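[1] make a model of this:
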Amino acid sequence: MTTAHLAGLTPDQVRRKSLISGTVGAIIEWYEYTVYGTAAALVFGTLFFPSTEPGVSQIAALASFGVGFLARPVGAFVSGHLGDRIGRKSTLILTFLIMSISTAAIGLLPTYQSVGFWAPVLLCVLRLTQGFAVGGEWGGAAIIAVENAPKGRRGFFGAWPQIGVSCGLLLGTGAVAISQAISGDQFIVWGWRLPFLVSVVLAAVGLYIRLNASESPAFLAAKAEAERKQEKQKAPIPVVFKEHRRSLIIALFSRFAEAGNYYLFTVFLLSYVATTLKLPASYGLVAVMIGSALNIAMIPVFGAISDKIGRKNTFFFGAAVITVSAWPIFAMIQTGNPFAIIAGVTIFLTLGHAAVYSVLPAFYCELFPTEVRYTGISVGYQTAAILLAGFTPVIASALVLWSGGTWPLVAIIVVTTLIAVAAVAAAKESKDLDLDTIGKTPATLNGEPKPRTRTR
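    This next block holds a predicted model:
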């Protein structure tokens, strides 16, 4: 019996609910993740890491932001295991609750002035918990969208949860700006807490949506098949590492085109414009906000394009834009002209990042069979995040200081993007594959035992 029959819904209604669940949940979680980064840049240094040297306090606060990335692979392992064993929906609800409770708790934390050493310790613990939750969120949101997609539209459906990062960036930045306007001089006293506490309301909305979403039909079918054959369910983590290593490596390295580069043009850019170029901070902030808004619009477009021309061709287009435009974009930024800065960031986010990022959910889901899909894509995606994303802004700042220019950043962008291109090129075009048959042999499809072979 299908999910639609069980819920009394048509297949289109099930798909719509699942798509909304994955997208809205991703937006709220990335809002909560972004609010921390903004608060760390503005007030956490003073409130939780006081020092006689302001620079030391700021570095410590930004380092606490990077701490969250350390927990993301752990969240990927745990959530991947649960997602492949108990279901996508239940796991997504769990990660959502963990993220929301952690974020609200940060808004209630006492500061260093009140409890001393325990304030930064508690803050970092909650940041690690946020990272753990995000580690399991992306894989579940991507899968629930792709596995519920109609035939020939997996790229478009999978692209929607991808707008969560940019939407979260816009909403988080906006929430902090509104809180500053409301609290004025009291922002550092109590105003900074408002964006964190607002997450309670957003969490209630997101939880309602996810509770009313349907489980993935692919997962239900795989579970029913295993029960019919009376097969003992294997732990997905060792299966992925033993039988799907090639797919895991492809998943990991295919993120290199965007994982670190996104933070170069969103987080590092803000510091570079204000500190190195000595320009108004608003130049970088406006550029990032405009670029992010257009990025949100273009990600579903490129997802739909990938359903027509293929995941690989769409990815290669975006990678080519990133590689060719890296040097010109930094040249535009260095002019100091606000319109040139906006144009440069927009080129990267709307034509480069949007193209490579949009295809990842469908591309990843098409790399792994249903039984280990949550584990495979979560581990691949989040391992790349810890390698590239978390500390990229700090490394970029050090390289600019060392070299006196941006050429090392251009080199990083080009090299990492070419690595991603090589990884995607090693995979087969997958847009026309049947998700239910990925990783299965003809013998398996006929009901015979599956030989122990690795999937390609």
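[2] please make it C-alpha for all contacts and neighbour counts, starting now.
    OK.
[3] just after the helix or strand harbouring residue 378, pick out the following helix or strand.
    Taking DSSP states H and E as the criterion, residue 378 maps to helix 373-384. For helix 373-384, the following helix or strand on the C-terminal side (DSSP H and E) is helix 392-403.
[4] list the buried residues of the helix holding residue 378.
    Across helix 373-384, burial judged by 16 or more other C-alpha atoms under 10 Å covers 373, 374, 375, 376, 377, 378, 379, 380, 381, 382, 383, 384.
[5] contacts for it?
    Helix 373-384 is contacted from outside by 72-73, 76-77, 79-81, 83-84, 88, 135-136, 138-140, 143, 236-237, 240, 248-249, 251-253, 255-256, 259, 364-365, 368, using C-alpha atoms under 8 Å, 6 or more residues apart in numbering.
[6] could you also give me the structure for this second sequence? I'd like to compare it with the first:
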Amino acid sequence: MTDTTEQQPQRPHTDDPDYAANLRRATLASSVGSALEYFDFALYGLSSALIFNVLFFSDLDPAMGVVAAFASFGVGFAARPLGGLFFGTIGDRLGRKWVLVVTILLMGGATTLIGALPTYDQIGIWAPILLTVLRLAQGFGAGAEQAGATVLMAEYSPVKRRGFFSSLPFIGIQLGTLMAALVFSFLSSLPEDVFLGWAWRVPFLLSFVLILVALFIRMRLKETPTFVVLEKQDQITHRPVRDIFTKGLAGVTVGIGLRMAENGGSYMFQNLALAFVAGSFLANPVDRGVATWGVTVGSLIGMATIPLTGHLSDRYGRRAVYRFGAVFMLVFAFPAWWLLSTGIPAVVIAVIAIGIGVAVNTMLGPQCAMLPELFGNRHRYLGVAMAREISAVLAGGLAGVVGAYLLATAGGDWLLPAIYMATLALITTASTFLVPETQGRDLLRLDDAVRVSTGERGDAEHPAETAAERDAVRA
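    Predicted coordinates for the structure are as follows:
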């Protein structure tokens, strides 16, 4: 009789020094990548709201220049699902680590080059064309960056505290947003000819430093324990795309719904709200430097609310905490946009800060563990990438363009963006009733939590589909 103990994969324990060191390294690697991604995107979003219409779309009238600037911002979102599909497939076939190395290079490199671009006054139509190309490259790399960080941390985290540990790297999101807001606030306080002349380029060029730091950390990172199990048991799928659009389709669809309010609301509060209060939509616009303080304060609040709500999801379940955030945004949408229309600086700062720090981040905290828990081990990376990035197009990518268009055509009426935000919140609230509770789900499982093959919602006790999958779960 053979001893099968050594054939079974051993789960890591938090008191194992090697595991603890890798958990810290994974947290740091994910945090730096998240900081870089959201530094890039917050920086581009702030620039779209406040200066890109002048620098790259100066041939248009001011209102339509803002729409065009947000359109270039939205183009990057269109590339994200393609990047998620491409890199997500590689991540499920070859592993998580090396994908995260490549994506940080592509994303950060494109951001750095934006800082070297000539403006419309210098090269004419080629300026917005080159800006759009670099934005596409930035989006293509980002399409798998955040999904990779999400999967990496969920697969490394201890099961009972997965919500808390998975949320920690997403403090990097707030740090990146905070850095962008602080840098932009300082630069926008400079004389306008200096700011629009060369100073706006500085934060884009500084992305290169973050790339070097992230690369150093990620090159020392080990592969995640769950992917190692797949390799040892020779269970890596060679057709993750086919799997995700058959077995994983329900999980992707629900994941998209969960992200609509979180992602769309984030970009509406960070970018569209700034364009609304500091642009030509109000009779007495707020100073752009003052308005960005709302993003700064919201990011500081998020550094507390993200790990707090991740921890609460470990105690009370992912769905309950997530639903609270979606309902809060639904209730907050109309008073928020009415208050923004008053143009009172202190009120504007408070509204944007609460929108980002509480409404958005109360959903982001439990989401960090919830999305990876929706998918089986064979196609988890691709599943999370597709859910995140398709929703990024439908929610975040369209938020600026649609919102700016609604404001432009309605003469700056606050009611239309409020209705738009409330609609996103309703979609997410409804989605929380379609997903099973995933708290504590075994990430070695090969079946999804939401099962398209039977039309039934799965749960942590749902049996695996095949004998091979049952063996993997028992292992």
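[7] in structure 2, what range does the helix holding residue 378 of structure 1 match?
    Here helix 373-384 of structure 1 aligns to structure 2 at residues 380-391, judged by TM-score structural alignment.
[8] that stretch vs structure 1, average offset?
    Average distance, stretch 380-391 of structure 2 versus aligned residues of structure 1 after superposition (mean C-alpha distance after the TM-score superposition for structure 1): 0.6 Å.
[9] so how far is that stretch off the chain centroid?
    Counting by C-alpha atoms, centre = their mean, to the nearest Å, stretch 380-391 of structure 2 is centred 11 Å from the centre of its parent chain.
[10] corresponding residue for residue 160 of structure 1 in structure 2?
    So, by TM-score structural alignment, residue 160 of structure 1 is matched to residue 168.
[11] same check on residue 416 of structure 1?
    Superposed on structure 2 with TM-score structural alignment, residue 416 of structure 1 falls opposite residue 424.
[12] which strands and helices lie in contact with whichever strand or helix holds residue 156 of structure 1?
    Using DSSP H and E, residue 156 of structure 1 maps to helix 154-159. Here helix 154-159 of structure 1 touches helix 118-146, helix 281-309, helix 354-358, helix 360-365, going by 3 or more C-alpha pairs under 8 Å, 6 or more residues apart in numbering; DSSP states H and E.
[13] any buried residues in the helix or strand harbouring residue 472 of structure 2, and which?
    Using DSSP H and E, residue 472 of structure 2 falls within helix 467-474. Neighbour counts over helix 467-474 of structure 2 (16+ other C-alpha under 10 Å) mark 469, 472, 473 as buried.
[14] again, but for stretch 245-264 of structure 2
    Judged by neighbour count (16+ other C-alpha under 10 Å), stretch 245-264 of structure 2 contains these buried residues: 247-264.
[15] ok, stretch 108-124 of structure 2 next?
    108, 109, 110, 111, 112, 113, 114, 115, 117, 118, 119, 120.
[16] what's the third one aligned with over in structure 1?
    Taking TM-score structural alignment, the alignment pairs residue 110 of structure 2 with residue 102 from structure 1.
[17] hmm, its match is touching residue 130, no?
    Yes. Under the criterion of C-alpha atoms under 8 Å, residue 102 of structure 1 makes contact with residue 130 at 6.2 Å.
[18] confirm residue 235 of structure 2 sits in a helix?
    No. If the criterion is DSSP: H, G, I helix; E, B strand; the rest coil, then residue 235 of structure 2 is coil and not within a helix.
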